[in-house]
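*Asks:* 3D, please:
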Amino acid sequence: MKIVVIGGTGLIGSKLVAWLRERGHEAVPAAPNTGVNTLTGEGLAEALEGAAVVVDVSNSPDFADGPVMEFFRTSTTNLLDHSAKAGVGHYVALSVVGTDRLLESGYFRAKQAQEDLIRESGRDYSIVHATQFFEFVKAIADFSTVDGQVRLSTALIQPISSGDVAAAVGRAAVGEPLNGIREIAGPEEFPLDELVRRGLAAKNDPREVVADEQALYYGAHFGERTLVPGPDAELGGDTFDKWSAGQ
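*Replies:* Below is the predicted model:
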């Protein structure tokens, strides 16, 4: 089966392409560096020709409110249009657990807009909601650093490895369309401040992590369980310690 992976040379996309190829599928990585641009439409028709499934794991290069909304609206609209013309039967997208609970944030408003466009398109689709990746710990710390201190809430997070994300998205891609959302997460919950404290220590990063219940998460207020999935989430196998040991 031909499956086109938008964002197929990135962190998740490259692992997803490998996962699909190992199972005998024709997985095509599509990204600007392979001549496919979802913002302009360049290369989309050619890449999607003969595909049964398209999987969008791309992300905006700019997280500022205006550019991130423009990215997801434009790229999703182009991808929906071109994949419909190509007769692609299953549209799969990777999104984030808690998106609809974090709409104070411009990034999550843009992800919600992406999901709405997919749902309203009338296409068969699957949306995979993942918790934050282990690989994002440093980025969360950087975003939350104020005067040299990393200020984070003690609210819970249930992070997942990128390898487990790729496998879960792959299973969605080769399965029947959900026409709904599947949540995926790692096997362990952590207070957000504790997770980042452990992650920075593993990298010998000397920054102090301070518990601050008023700290925002990418511009949004959030509660104790905003970032964790529901009870029916599919859980990955990699623990944080196992992942860290392999880095």
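
*Asks:* switch to C-alpha atoms for all contacts and neighbour counts from now on
*Replies:* OK.

*Asks:* hey, where'd the helices end up in the chain?
*Replies:* Ranges of helices in the chain, per DSSP state H, are 11-22, 44-48, 65-85, 106-120, 137-143, 162-174, 192-202, 240-245.

*Asks:* How about the longest one, which residues are buried there?
*Replies:* Residues 67-69, 71-80, 82-84 are the ones in helix 65-85 that count as buried (16 or more other C-alpha atoms under 10 Å).

*Asks:* That one - contacts with which helices or strands?
*Replies:* helix 44-48, helix 106-120 (3 or more C-alpha pairs under 8 Å, 6 or more residues apart in numbering; DSSP states H and E).

*Asks:* and the ones you listed as a markdown table, adding mean neighbour count?
*Replies:* Formatted as a markdown table, these follow (neighbours: other C-alpha atoms under 10 Å):
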| stretch | mean neighbour count |
| --- | --- |
| helix 44-48 | 20 |
| helix 106-120 | 20 |
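
*Asks:* Another sequence for comparison is provided below:
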Amino acid sequence: MSKEQELQIAKLTTYLLPLYKKEFPIIFFWTPRSGCTTLIRWFFFQNGLLQKAMDYNPWVHSYRMEVFEKGNHYKAGIIDQLLTGEKDTYKLVRNPYRRAVSSFLASIDNDKIMKEISPNYHNGLSFKEFLYLVRKMGVSKDRLNSHIAQQYDEGEEVIIKNYVRLENFSTEMKAIENKYRLLDSPILSISNSSHHLSGQMVDKGAFADVKMSLKPYGRTLPTYESFYDNETKDLVRELFKKDFEKYGYNQTIITI
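*Replies:* Model (predicted):
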């Protein structure tokens, strides 16, 4: 294990801990607003913990943070396994165009995040204004809330060797299940979540400059594409350049 790898492991376990279990063949890295809830449900299902997690709290992140990650030497176990390199490493990633919109909608519904990025926010915030605030703060995880920050961690490829795109989640996770002889998971039911907004995103038009207020849920929302004009497209491409490049996403096509 090189010094570079040791430093990278320390960095990759600073802000968010990957999904790990001693008996499980994979260590799975993830980022908020990139399908993490679905991934965590899948991981808990594979390890016989999904029902227990749901009984604890239907919001599976509660069980992850308050119980699972509090287990004996959880972080130490991750670091040890990454140092030995005995387990395969994966990361779930998402198209930056869609994730930026998802981050925006999540942010305007979250008082804590809004206070971090726009303390004087009172009369609504447009997607374009949001992107300029992000640009001002910087996109690294040490500068910005992880629900908004770029997915890529500088040098992560030293440790993370495999990637799953959220857009191909069902197909790629089934391939992983077959490769490692894992349980045949109910991907569709695992993927259903009350905080997913895709079903409400039906309004078409020009919404890049439209101010939106807190608590937008319970009504229809613009489609992903409707948040984009040339300026917002350029901003997202600039801000999340490394996500586009490192994960191989097309920078010119928004419709996916």
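
*Asks:* what's the TM-score for these two chains?
*Replies:* TM-score of the superposed chains, computed with TM-score structural alignment, normalised by the length of structure 1, equals 0.32; 140 aligned residues with a C-alpha RMSD of 6.1 Å.

*Asks:* Adding distance to Gly170 of structure 1, write the helices and strands packed on helix 65-85 of structure 1 out as a markdown table.
*Replies:* Formatted as a markdown table, those follow (distance: least, C-alpha to C-alpha, whole Å):
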| stretch | distance to Gly170 of structure 1 |
| --- | --- |
| helix 44-48 | 18 |
| helix 106-120 | 18 |
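
*Asks:* right, so of those, which gets closest to Val165 of structure 1?
*Replies:* Each of the helices and strands packed on helix 65-85 of structure 1 has some distance to Val165 of structure 1 by C-alpha to C-alpha; the shortest is helix 106-120, at 17.3 Å.

*Asks:* now the angle between helix 65-85 and the closest one, please.
*Replies:* Relative orientation of helix 106-120 of structure 1 versus helix 65-85 (axes from the mean of the first three to the mean of the last three C-alpha atoms, to 10 degrees): 20 degrees.

*Asks:* ends of stretch 175-188 of structure 2, how far apart?
*Replies:* 15 Å (C-alpha to C-alpha, to the nearest Å).

*Asks:* thinking again about what came up before, which one of the buried residues of helix 65-85 of structure 1 sits closest to Ala27 of structure 1?
*Replies:* Nearest to Ala27 of structure 1 out of the buried residues of helix 65-85 of structure 1 is Ser83 (C-alpha to C-alpha; 15.5 Å).

*Asks:* Please give the element, helix or strand, for Gly77 of structure 2.
*Replies:* For Gly77 of structure 2, the element it lies in under DSSP states H and E is helix 74-84.

*Asks:* next SSE after that helix?
*Replies:* strand 88-93.

*Asks:* Show me what the helix or strand following that next one is packed up against.
*Replies:* Counting by DSSP H and E, the next helix or strand C-terminal to strand 88-93 of structure 2 is helix 96-107. Helix 96-107 of structure 2 sits against helix 127-137, helix 230-239, with contacts defined as 3+ C-alpha pairs under 8 Å, 6+ apart.

*Asks:* What angle do helix 127-137 and the last one make with each other?
*Replies:* This means helix 230-239 of structure 2. 30 degrees.

*Asks:* which ones are touching Ala10 of structure 2?
*Replies:* Under the criterion of C-alpha atoms under 8 Å, 6 or more residues apart in numbering, the contact list for Ala10 of structure 2 reads Ile79.

*Asks:* Quick check: the gap between Val210 of structure 1 and Gln149 of structure 1.
*Replies:* 7 Å.

*Asks:* actually Glu120 of structure 1, sorry about that
*Replies:* Distance from Glu120 of structure 1 to Gln149 of structure 1, by C-alpha to C-alpha: 43 Å.

*Asks:* Following the chain past the host helix or strand of Thr37 of structure 2, name the next helix or strand.
*Replies:* Using DSSP H and E, Thr37 of structure 2 sits in helix 36-46. Sequence order places helix 50-56 as the next helix or strand after helix 36-46 of structure 2, per DSSP H and E.

*Asks:* residues making contact with that following helix?
*Replies:* Arg41, Trp42, Phe44, Phe45, Val60, Ser62, Tyr63, Arg64.

*Asks:* Isn't the first one up against Ser62?
*Replies:* By that I understand Arg41 of structure 2. No: Arg41 of structure 2 lies out of contact with Ser62 (C-alpha atoms under 8 Å); the separation is 11.9 Å.

*Asks:* who has more neighbours, these two?
*Replies:* Arg41 (25 against 14; other C-alpha atoms under 10 Å).

*Asks:* what sits against the more buried one?
*Replies:* Leu50, Val60, Ile190.

*Asks:* so Val93 of structure 2 makes contact with Arg99?
*Replies:* No: look at Val93 of structure 2 against Arg99 with C-alpha under 8 Å: they stay out of range, at 9.5 Å.

*Asks:* okay, those two: which has more neighbours?
*Replies:* Neighbour count, other C-alpha under 10 Å: between Val93 of structure 2 and Arg99, Val93 has more, with 25 against 22.

*Asks:* what about Val202 of structure 2, which helix or strand?
*Replies:* Going by DSSP H and E, Val202 of structure 2 is in strand 201-203.

*Asks:* tell me which strands and helices that strand is in contact with?
*Replies:* By 3+ C-alpha pairs under 8 Å, 6+ apart, strand 201-203 of structure 2 packs against strand 221-222.

*Asks:* now for the strand it packs on, which elements pack on it?
*Replies:* strand 201-203.

*Asks:* got the buried residues for the helix or strand where Glu245 of structure 2 lies?
*Replies:* Using DSSP H and E, Glu245 of structure 2 sits within helix 241-247. Within helix 241-247 of structure 2, the residues that qualify as buried by neighbour count (16+ other C-alpha under 10 Å) are Lys241, Lys242, Asp243, Phe244, Tyr247.

*Asks:* Closest one of those to Ile26 of structure 2?
*Replies:* Once C-alpha to C-alpha is applied, the member of the buried residues of helix 241-247 of structure 2 that ends up nearest Ile26 of structure 2 is Tyr247, at 19.6 Å.

*Asks:* residues in contact with the closest one?
*Replies:* Per C-alpha under 8 Å, 6+ apart, neighbours of Tyr247 of structure 2: Val93, Tyr163.
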